[in-house]
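Trainee: Sequence first, then the predicted structure:
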Amino acid sequence: MAKRKRKKNEWLDWVKAIVIAFIIAFVVRKFLFTPIIVDGPSMMPTLHDRDQLIVNKFNYHFETPDRFDIVVFHATKKKDFIKRVIGLPGEHVAVKDNVLYINGKKIEEPFLEEKEGDMQSYRVLTENFTLEELPGNYKKIPKNYVLVLGDNRSNSVDSRILGLISLDQIVGKTSLLYWPLNRVQLMGE
């Protein structure tokens, strides 16, 4: 009888441990971190198609995105995109002759430089635009919105097509590229 009771208790302990593990995993994935796989070349040369990253869903509950953060956002109800924050609330953004201007001031984009070992050239070929020419016809980026662009500007569906992105659409900031192993790196460091 005692042996049977011990087996039953052991079985219940295992069930409890598994249930607790699933609850913890659910909470971590829902509120703290989630994986994402890059789909397409729009973030080349920084991110490659099929790169796997961890998205920090937690930090934007306490702070707003910074310029050049790489963020994941809900582009549609079924599709998340990964792009780089370029323009912040209250700013005017323009690109002329492949040069980014924020409020009329030239801004360097060092992440667009070719990296040693890149197989292809991803020259920045951004057609000239101003904020007023984008969907919404804004003169300045409104409060609670950002302008995002892909690093591979000639092959990216971003704010030039989608318009400005609401902070409510942002899932989180990329924090770790973990696959493939030869490209493991902390993002934004």
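Mentor: That came through fine.
Trainee: make it CA atoms for all contacts and neighbour counts henceforth
Mentor: Fine.
Trainee: Show me how far stretch 38-57 is from its chain's centre.
Mentor: Chain-centre distance of stretch 38-57: 8 Å, with C-alpha atoms, centre = their mean, to the nearest Å.
Trainee: Could I get the buried residue list for that stretch?
Mentor: Of all the residues in stretch 38-57, those buried under the rule 16 or more other C-alpha atoms under 10 Å are 38-39, 41-48, 51-57.
Trainee: got the contact list for the residue lying closest to L134 once chain neighbours are set aside?
Mentor: Using C-alpha to C-alpha, 6 or more residues apart in numbering and skipping residues adjacent in sequence, the residue nearest L134 is R160, 5.6 Å away. Each residue near R160 by C-alpha atoms under 8 Å, 6 or more residues apart in numbering is listed here: L134, P135, L149.
Trainee: try this one next to it:
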Amino acid sequence: MKEKKTKNETWEWIKALLIAFGLAAIIRVFLFTPIVVDGVSMMPTLENGDRMIVNKIVYTIGEPDRFDIVVFHAEEEKDYIKRIIGLPGDTVEYQNDVLYINGEPFEEPYLDQSKQEIAENQLTEDFTLLDKIQSEVVPEGHVFVLGDNRRQSKDSRHIGAVSIDEIIGSTRIVFWPFKDFGFVN
């Protein structure tokens, strides 16, 4: 009788573990996945080595928003983390370190620290979409992305507009290092 109870208990543990691993796999593949920031292109918002959670379902049920931080497949078969600046149909232009979208100036508070550190120079060089992607507007089905570290970021100024289909998801949560745990804007 004890032997049957032990076998039954062992089988229950095995089933519980299989279910747990199955759920973890489903969550990671379809809902959320961790990512490690590699490089300095999003500093000071994100630091090299920050570990984040990527929400993979956000754009399945909704559309990208301006200033979302997204992870996408880049041409070099590497995933990039950048900030969405231009949405489909937008005009994007920089003049005297000011972002203009559809002719209207936009504040970028996430750049304030960087601008203060280099007060004598521009953080973002002057450009128009025509200069960078040979189009006056962001193409349909695409977004224009920039890294927050404008001087050291390989982004849409270099790789062109990013297809929305290449976006893995949005990320706003740093979970490691623990001192930086929380949401980023």
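Mentor: Yes, it's here. Keep in mind that this is a model prediction, so the values were computed, not measured.
Trainee: Can you tell me the element the equivalent of the residue nearest to L134 of structure 1 over in structure 2 falls in?
Mentor: Under the alignment (TM-score structural alignment), R160 of structure 1 maps onto R157 of structure 2. Per DSSP states H and E, R157 of structure 2 falls inside helix 156-159.
Trainee: R51 of structure 2 contacts V36, doesn't it?
Mentor: Yes. Counting by C-alpha atoms under 8 Å, R51 of structure 2 touches V36, with 4.5 Å between them.
Trainee: F144 of structure 2 contacts G86, correct?
Mentor: Yes. With contact defined as C-alpha under 8 Å, F144 of structure 2 counts as touching G86 (4.6 Å).
Trainee: Which neighbours do these two have in common?
Mentor: Common neighbours of F144 of structure 2 and G86 are listed as V138 (criterion: C-alpha under 8 Å, 6+ apart).
Trainee: first to last residue in stretch 46-58 of structure 1, what's the distance?
Mentor: Start-to-end span of stretch 46-58 of structure 1 (C-alpha to C-alpha, to the nearest Å) is 23 Å.
Trainee: equivalent range in structure 2 for whichever strand in structure 1 runs longest?
Mentor: Longest strand in structure 1 by number of residues (criterion: DSSP state E): strand 170-179. Aligned using TM-score structural alignment, strand 170-179 of structure 1 spans residues 167-176 in structure 2.
Trainee: List the contacts of the nearest residue to P180 of structure 1 once chain neighbours are set aside.
Mentor: Excluding its sequence neighbours, the residue lying closest to P180 of structure 1 (C-alpha to C-alpha, 6+ apart) is D51, at 6.4 Å. By C-alpha under 8 Å, 6+ apart, D51 of structure 1 lies in contact with I37, V38, L177, Y178, W179, P180.
Trainee: 6 Å instead?
Mentor: D51 of structure 1 makes contact with I37, V38, W179, according to C-alpha atoms under 6 Å, 6 or more residues apart in numbering.
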